[in-house]
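Engineer: Quick one, what's the 3D model for this:
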Amino acid sequence: MGSKNEFVIRLPANFLSITMSRTMLMLELNRFTALGWQLNLAVAKELQGSPNGQ
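Structural biologist: Below is the predicted model:
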């Protein structure tokens, strides 16, 4: 029965670490996406600013 208790104690710790790493990954992805949007907006403004220039 000792091994069963050990498993029950270890499972939440693993779940917590997985959840934390997943949350950090989502935050990094959101920040990266935000940077991408700013870059797209800057490029769009540049293209709108010079309609006849290429």
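Engineer: hey, let's count contacts and neighbours off CA atoms from now on
Structural biologist: Fine.
Engineer: in this structure, which spans are helices?
Structural biologist: 2-49 (DSSP state H).
Engineer: burial measure for Ser21, as a count.
Structural biologist: Applying other CA atoms under 10 Å, we find 12 residues neighbouring Ser21.
Engineer: One more, please, to line up against the first structure:
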Amino acid sequence: MSHDKLRDRIQVWFVAFVLFIVVLAGIIIGRLVHQGALRSGINQITDSNSKGPAK
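Structural biologist: This is a model prediction of the structure:
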């Protein structure tokens, strides 16, 4: 009985941990976009794709 309760508690903590990592990654990516590093990189990729011949 207590084993099932422990498993549920571990599952809840695991979900909370995954959500925390997702939020943290979102904040980091948001900072990169805000700095313009990611945006300029995406612009370079789209520019090279539009200039190059379609494969």
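Engineer: What is the aligned counterpart of Gly26 of structure 2 in structure 1?
Structural biologist: With TM-score structural alignment as the criterion, the equivalent of Gly26 of structure 2 in structure 1 is Leu35.
Engineer: tell me, what residue is most central in structure 2?
Structural biologist: Ala25 (4.6 Å; CA atoms, centre = their mean).
Engineer: How about the contacts made by that one?
Structural biologist: Shown in contact with Ala25 of structure 2 (CA atoms under 8 Å, 6 or more residues apart in numbering): no residues.
Engineer: any idea how far it is from His34 of structure 2?
Structural biologist: Look at Ala25 of structure 2 and His34 of structure 2: by CA to CA, to the nearest Å, they are 14 Å apart.
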